[in-house]
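Peer 1: fold the following and give me the result.
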Amino acid sequence: MTDNPYKYKPTKAFWRPSVAERHFAEMEDLWVPLHLTKNDKVATAGSCFAQHIGNNLAKRGATFLDMEPAPPLFNAEAEARRWGFGVFSCRYGNIYTTRQLIQLLDEAFGERVPSERVWEKQGRYFDALRPGIDPVGHDSADTVLALRERHLAKVREMFSTLDLFVFTLGLTEGWELIDDGTMFPMAPGTTAGIFDASKYHFHNLRHAEILEDLRGVWERLKAINSGARMLLTVSPVPLTATATDNHVLPATVYSKSVLRSVAGEMAEDYREVTYFPSYEIISTHPYGGTFFNPDKRTVNQLGVNHVMSHFFSGPLAEEFQLDGEPAKQEEPDLICDEGELDQVLD
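Peer 2: Alright, predicted model coming up:
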């Protein structure tokens, strides 16, 4: 006869003492903070929610990589962010899917060239792989391509020099070019371009595909930069709209469940990959929807502060101290390409 194997598990392994008998504000040990110092170079990418981690690291004194800073012509941070500056570590806009991420990495290092890189709208030209970063477009396709080459050089530099890559998984749904499988951040015709069903199709990435993408990203990153580490999170923000035939609620649950599963497997399979549970802190039922705005989708400042109180815990709390009260630390407006889908209803 042997002891019950649960007998020696810590308190956090049991629901009653760690969740049911605690106010949500008193939950603790939701993750084991990774080792990070102010000298470590941190880069971010992903969905809208990834911006919160980058913003909070920067204002706590971390070495946050900003490879494409705003030129001096912008007088205000909010204006610069609208043009894609200071949102992520490079000016690539929202990278919602793992397919976008691995294709960007391969393009930056000369392993692929998308067969469609420029979209047109009302005589102006846009980068099809990041259409939301330029509100007015350019006067020629050549200008777009030249700027993209400059951008890719910064992406190469970022991946080659970072110490920690923070990626927030946002969506499983995306729109692809049938010709070569290039996945775009937005459907053609939403921000720019023209939708043509003979050229583009909808692709809802499955677990196996997403896991293969992320493993490919990790293997490529380690080949480029052997000292790199990766921190994965899943965005708690529901879909604005779904291109499936499902109601947007189950479509959201499907998408987030698949992404959470992949992130967990990556953290289990690779010692230098860590998962942070921002999704669970915002979205799960013990919190009762407290951290969502009235639209039941966007996350309020209270929620952001609470997530960051868990992120900056343990040794990270000592390394990255915040000047001032967290409640007074307002976040800049998030830049979210997906939000444009709401305009379909107008």
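Peer 1: alpha carbons only for contacts and neighbour counts from here, please
Peer 2: Will do.
Peer 1: hang on, Phe202 packs against Asp196?
Peer 2: No - counting by Cα atoms under 8 Å, Phe202 does not reach Asp196; the two are 11.6 Å apart.
Peer 1: between those two, which is the more surrounded one?
Peer 2: Using other Cα atoms under 10 Å, the more surrounded residue of Phe202 and Asp196 is Phe202, with 16 against 11.
Peer 1: can you tell me the SS state at that one?
Peer 2: Secondary structure, DSSP: H, G, I helix; E, B strand; the rest coil: Phe202 is strand.
Peer 1: measure it to Ile281 for me?
Peer 2: 31 Å (Cα to Cα, to the nearest Å).
Peer 1: and what of Thr240?
Peer 2: 20 Å.
Peer 1: and for comparison, fold this next one:
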Amino acid sequence: MSEFRLIVKDQRTVNKYWSRFNDKSIQTIPHNPIFNRNSNIFTLGSCFAVEIREALKERGFSVFPRLDELELNTDRFRIGGLPDRENFNYYNTFSIEQEFARAVGLWQQQDDDYWQVEDNWWGGDKAFQDPYRRCVFGKTLDDVRHATRLLDSVVHNGMKAADGFLITLGLIEVWKIKHNQRVACMEPGYNEGGGLDETEFYLSDFEENVRNLEHIVEHIGVLNPNANIVFTVSPVPLGRTFTDNDVYVANMESKSLLRTAAAQVCRRHNHVHYFQSYDICNAIKNPFIEDGRHVQPDVVKMIVNGFISSFFSA
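Peer 2: Below is the predicted model of the structure:
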């Protein structure tokens, strides 16, 4: 098998034969220029979305949300890895759908809908956590509420400014909050956070994930009826599974289900498209760094170049 190559083709001439892929190590990408150099792209999803986001920014594209515009005050609150890394991540379709539902006014986080956790940052006895966003902590309840409002503003402004959305899907294992059945952004105890008593594990199914994706499409239609949407599946495997299955088996189920759900929704809507990040990595012999999970920089570069060549006009 020769060195793997991506080739952008007209939709009518994409490769139809496994023998050509096997002999030539070629994967074709349909040319579908729905964006241009002036497009505003909102990226959201798993950690691989961060990689694509950073690569697009480096190439001079306009990318949202503008997390660098947040007025951070680490004496009062912490938001993910900011300002060092814009890892504003959502790994499941439930959390992503909740973020869009919040933006269109379908739900509002209540003032007491936060978790009290051990203070591992400011030297006090307790701190507070926003369960719906990754690693958002406040020294006091007012501080974490302030962080939430800051994120509300920058995220929702970015959604309204965007004419294109790139959404990366990661996993199907979720943690439901017991008192309202919404879904927490992360598993209990992640990064010294809470949730052990407040949540319960739930393995979501195909129909639920399709429904979440359909709701995301509906919410984006409210924000911008003319926006194009691209779904992709993160190639990054599960770090661990909370099911009774072996992690490899659980990962295969998770990725296969999300890949199929994305395809199902894309077939229903002319303005919703699929990009083959997951498929590209599956076709490459060694796409990951030594940890076996995170994608090698040269592979990320190949994927981003393929995304741009496929969806952006010259």
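Peer 1: hmm, back to that, for Thr240 and Ile281 of structure 1, indicate the residue with more neighbours.
Peer 2: Neighbours were counted for Thr240 of structure 1 and for Ile281 using other Cα under 10 Å; Ile281 has more, 21 against 15.
Peer 1: what's the mean deviation for the helix or strand containing the more buried one versus structure 2?
Peer 2: Assigned by DSSP states H and E, Ile281 of structure 1 belongs to helix 278-283. Taken over the aligned residues, the distance from helix 278-283 of structure 1 to structure 2 averages 0.8 Å (mean Cα distance after the TM-score superposition for structure 1).
Peer 1: show me what that helix is in contact with.
Peer 2: 233-236, 287, 289, 291-292, 299, 303, 307 (Cα atoms under 8 Å, 6 or more residues apart in numbering).
Peer 1: let's see that with 6 Å instead.
Peer 2: With contact meaning Cα atoms under 6 Å, 6 or more residues apart in numbering, helix 278-283 of structure 1 is reached by 234-236.
Peer 1: please enumerate the strands of structure 1.
Peer 2: Ranges of strands within structure 1 are 41-46, 63-64, 118-121, 124-127, 164-169, 173-177, 183-184, 200-204, 229-234, 273-275, based on DSSP state E.
Peer 1: right, and Val118 of structure 1 touches Arg130 too?
Peer 2: No - the criterion here is Cα atoms under 6 Å, and Val118 of structure 1 misses it with Arg130 at 9.6 Å.
Peer 1: tell me, what's touching the two both at once?
Peer 2: Joint contacts of Val118 of structure 1 and Arg130 (Cα under 6 Å, 6+ apart) do not exist.
Peer 1: just give me the match in structure 2 for Val304 of structure 1.
Peer 2: When structure 2 is aligned by TM-score structural alignment, Val304 of structure 1 is paired with Val300.
Peer 1: could you measure from its match over to Gln264 of structure 2?
Peer 2: 26 Å.
Peer 1: same question for Phe137 of structure 2.
Peer 2: With distances taken as Cα to Cα, Phe137 of structure 2 is found 37 Å from Gln264 of structure 2.
Peer 1: between these two, who's got more neighbours?
Peer 2: In this view Phe137 of structure 2 and Gln264 are compared by other Cα under 10 Å, and Phe137 has more residues nearby, 32 against 14.
Peer 1: what's the closest non-adjacent residue to that one?
Peer 2: Nearest residue to Phe137 of structure 2, sequence neighbours excluded (Cα to Cα, 6 or more residues apart in numbering): Gln129, at 4.5 Å.
Peer 1: just give me the match in structure 1 for the one you found.
Peer 2: Per TM-score structural alignment, Gln129 of structure 2 is aligned with Phe126.
Peer 1: its match: how many residues sit nearby?
Peer 2: Phe126 of structure 1, neighbours per other Cα under 10 Å, totals 28.
Peer 1: Trp119 is in contact with that one, correct?
Peer 2: Yes - at 5.1 Å, Phe126 of structure 1 counts as touching Trp119 under the criterion of Cα under 6 Å.
Peer 1: circling back to that earlier point, distance to Val258 of structure 1 added to the strands of structure 1, as a markdown table?
Peer 2: Formatted as a markdown table, the strands of structure 1 follow (distance: least, Cα to Cα, whole Å):
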| stretch | distance to Val258 of structure 1 |
| --- | --- |
| strand 41-46 | 16 |
| strand 63-64 | 29 |
| strand 118-121 | 31 |
| strand 124-127 | 29 |
| strand 164-169 | 10 |
| strand 173-177 | 11 |
| strand 183-184 | 18 |
| strand 200-204 | 11 |
| strand 229-234 | 10 |
| strand 273-275 | 14 |
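Peer 1: just so I know, which of the ones you listed lies nearest Lys256 of structure 1?
Peer 2: Proximity to Lys256 of structure 1 (Cα to Cα) singles out strand 229-234 among these, at 7.2 Å.
Peer 1: can you give me the helices for the stretch 51-200 of structure 2?
Peer 2: Per DSSP state H, counting those that start in this stretch, the stretch 51-200 of structure 2 carries helices over the ranges 93-103, 141-161.
Peer 1: how about those, which one is nearest Met186 of structure 2?
Peer 2: Distance to Met186 of structure 2, taken as Cα to Cα, is lowest for helix 93-103 among the helices of the stretch 51-200 of structure 2, at 9.2 Å.
Peer 1: which residues of structure 1 does that closest one align to?
Peer 2: If you align by TM-score structural alignment, helix 93-103 of structure 2 falls on residues 98-108 of structure 1.
Peer 1: enumerate every residue touching the spatially most central residue of structure 1.
Peer 2: Centroid-nearest residue in structure 1, with Cα atoms, centre = their mean: Gly46, separated by 2.3 Å. By Cα under 6 Å, 6+ apart, the residues touching Gly46 of structure 1 are 94-96, 167-168.
Peer 1: show me which pair in these is furthest apart.
Peer 2: Asn94 and Phe167 (10.8 Å).
Peer 1: how close does the residue nearest to Ala49 of structure 2 when sequence neighbours are not counted get to Thr43 of structure 2?
Peer 2: Setting aside the residues directly before and after it, Ala49 of structure 2 is nearest to Thr168 in space (Cα to Cα, 6+ apart), at 5.7 Å. Distance, Thr168 of structure 2 to Thr43 of structure 2, using Cα to Cα: 8 Å.
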